[in-house]
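Asks: coordinates only, sequence not included:
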């Protein structure tokens, strides 16, 4: 007869935190199809609440994988209240997860925390890699730094940890493709600002495969740039997107127009004008193979 106190654990379980958006839904569906039990922590009804510490600990106990994507959208004006909410939505949730893992009898095998490629400086001279990249300055960078510092400060000695510094995720049915498609559809898909700023991106399929890759490679931990190996200029980006949808011409949007429009729609021009030139050096070195290494191939799949 077995030990009555023995805890029976699910064979495969993934916990997704703050993963109700474009990336989270893609991960949830992928792991569900792979036979994982998927549990969600979020502020939405029907999910495990961020306020229920006991339920979070129970969900994480025995999990194969935790992926944390929690964080208020940065698509807003950076006033005092929004700045506070953007910062706290990342650091507080990450600390909550770290505390819960510390209370688990059987902590998760791997914890992947979302980060952002915005952590690097405005790069126009060379790509930023994990080892050689220079961190930038300003509010967005401070948020990114605090997010990672909170993650690595969590005392989880029995849980392997990795950060994915995610570039702009592209894919069908959501994310940034909706506003880009609308611009192109109405003839406004020209270069934005100078057009020389770099556009680092990753196809949603490759991003999900990165998570699977890190789960299988138990020897890997630390920081990884989640970006495709091809980093195009904004002008090249918009031309490639237009071509994918069969549009030859798109009106450009000069910087002054973007700044004026950003105030009207209550967002920041940094999201468009900052040059993000990020290279996935570690993933390539460790043997990760991109399904969509070039924007033209990615856009052909998305537009189809």
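Replies: Perfect, thanks for sending it. This one's a predicted model, so the numbers in the text were calculated from it and none came from an experiment.

Asks: for the rest of this, base every contact and every neighbour count on C-alpha atoms.
Replies: OK.

Asks: what sits against the closest residue to residue 128 other than its chain neighbours?
Replies: What sits nearest to residue 128 in space, not counting adjacent residues and going by C-alpha to C-alpha, 6 or more residues apart in numbering, is residue 278, at 4.7 Å. Contact analysis of residue 278 by C-alpha atoms under 8 Å, 6 or more residues apart in numbering lists 117, 127-129, 167, 200, 225, 227, 231.

Asks: in helices only, show me those.
Replies: Among the contacts of residue 278, no member is found in helices (DSSP state H).

Asks: can you tell me how far the residue nearest to residue 83 when sequence neighbours are not counted sits from residue 272?
Replies: Spatial nearest neighbour of residue 83, chain neighbours left out: residue 139 (8.0 Å); criterion: C-alpha to C-alpha, 6+ apart. Applying C-alpha to C-alpha, to the nearest Å, the value for residue 139 to residue 272 is 16 Å.

Asks: between the two, which one's more packed in?
Replies: Per other C-alpha atoms under 10 Å, whichever of residue 139 and residue 272 has more neighbours is residue 272, with 17 against 13.

Asks: any idea how many residues pack against the closest residue to that one other than its chain neighbours?
Replies: Counting by C-alpha to C-alpha, 6+ apart, residue 272 lies nearest to residue 192, which is 7.3 Å off, once chain neighbours are set aside. When neighbours are counted by other C-alpha under 10 Å, residue 192 registers 21.

Asks: putting a second one here so we can go through both:
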């Protein structure tokens, strides 16, 4: 009988990738999503049914933060994370055969803006502001459940790179000659290849003593200046105009997003994973972009 994995909020860029990889690995994949006719957020009994007897539950649910932080969007960003997490915890409590592992998304944005040193799980300093408040409430909802038969791990995920997702706008900026530094360019860019997200989930599943919080980021973060330079090199583009802070702020209003997504310095190191012996398939930006952008370069 196939092992069952449940992807909650599994319709976005990361969810679709994980869906494909788990299906390739022989899992029976169930997806909980708002638009699902089988397992939908508005039918609690269908959520219990999806989770019952599963090997693993992975929660990726949450409204995209790529929007303006007005009061309506802020409320939706907040509730879409905490409400779904609490619903899943209550559903696990209803299961006769609960999953042995529950992995919940969190975010590397929980740490403060850091240009002075890297943040680890042990010595990282929690930041302040709306995004940090969301991250803290998200983890609090997750760890509020006492589940004797289900291990819990929260992944503080850095910016995820792959064929799609955030790489699309960066690729377009470079293509149209705007792939220079953004803001000062000194802000650190912590990132992870989407394949390593999948491999980390499998690593935590296989190592049954692992629980708690994990920084889910590649071991070699780089500055924004270095990142944009690597993108241009991978795409064989010689030059990119810089985007000063004032220009980014004007542009963010125009495309209905927030400059925090680009200007916050996220300097995060995966100390726990490396200490436990996890090895990254894509530890540095050159190898990651080489894999992600090779098809585009080949297409010319």
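Replies: Now that the structure is in, tell me what you want to look at. Values in this document were obtained by computation on a predicted structure and should not be read as measured data.

Asks: would you pull the TM-score for this pair?
Replies: The TM-score (TM-score structural alignment, normalised by the length of structure 2) is 0.97; 294 aligned residues with a C-alpha RMSD of 0.8 Å.

Asks: the stretch 1-150 of structure 1: strands as residue ranges?
Replies: Residue ranges of the strands in the stretch 1-150 of structure 1, as given by DSSP state E, counting those that start in this stretch, are 13-17, 37-41, 65-68, 110-116.

Asks: now do the helices in the stretch 201-304 of structure 1.
Replies: Counting by DSSP state H, counting those that start in this stretch, the stretch 201-304 of structure 1 has helices at residues 204-216, 234-244, 255-264, 270-273, 281-285, 295-303.

Asks: any idea what the residue nearest to residue 128 of structure 1 aligns with in structure 2?
Replies: Applying TM-score structural alignment, one finds that residue 278 of structure 1 aligns to residue 268 in structure 2.

Asks: residue 122 of structure 1 too?
Replies: Per TM-score structural alignment, the equivalent position to residue 122 of structure 1 in structure 2 is residue 113.

Asks: wait, doesn't that match sit right on residue 126?
Replies: No. Applying C-alpha atoms under 8 Å as the test, residue 113 of structure 2 and residue 126 come out as separate, 9.3 Å apart.

Asks: more crowded one of those two?
Replies: Between residue 113 of structure 2 and residue 126, counted using other C-alpha under 10 Å, the more crowded position is residue 113 (20 against 16).

Asks: which residues touch the more buried one?
Replies: Applying C-alpha under 8 Å, 6+ apart to residue 113 of structure 2 gives the contacts 127, 264-267.

Asks: CSV please, covering these and showing distance to residue 246 of structure 2 and neighbour count.
Replies: Output for those, formatted as CSV (distance: C-alpha to C-alpha, whole Å; neighbours: other C-alpha atoms under 10 Å):
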residue, distance to residue 246 of structure 2, neighbour count
127, 24, 16
264, 15, 17
265, 17, 23
266, 20, 28
267, 23, 29
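
Asks: select the longest helix from structure 2.
Replies: helix 71-94.

Asks: quick one on the thing from earlier: now render the contacts of residue 113 of structure 2 as JSON lines, adding distance to residue 49 of structure 2.
Replies: Formatted as JSON lines, these follow (distance: C-alpha to C-alpha, whole Å):
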{"residue": "127", "distance to residue 49 of structure 2": "38"}
{"residue": "264", "distance to residue 49 of structure 2": "40"}
{"residue": "265", "distance to residue 49 of structure 2": "41"}
{"residue": "266", "distance to residue 49 of structure 2": "38"}
{"residue": "267", "distance to residue 49 of structure 2": "40"}
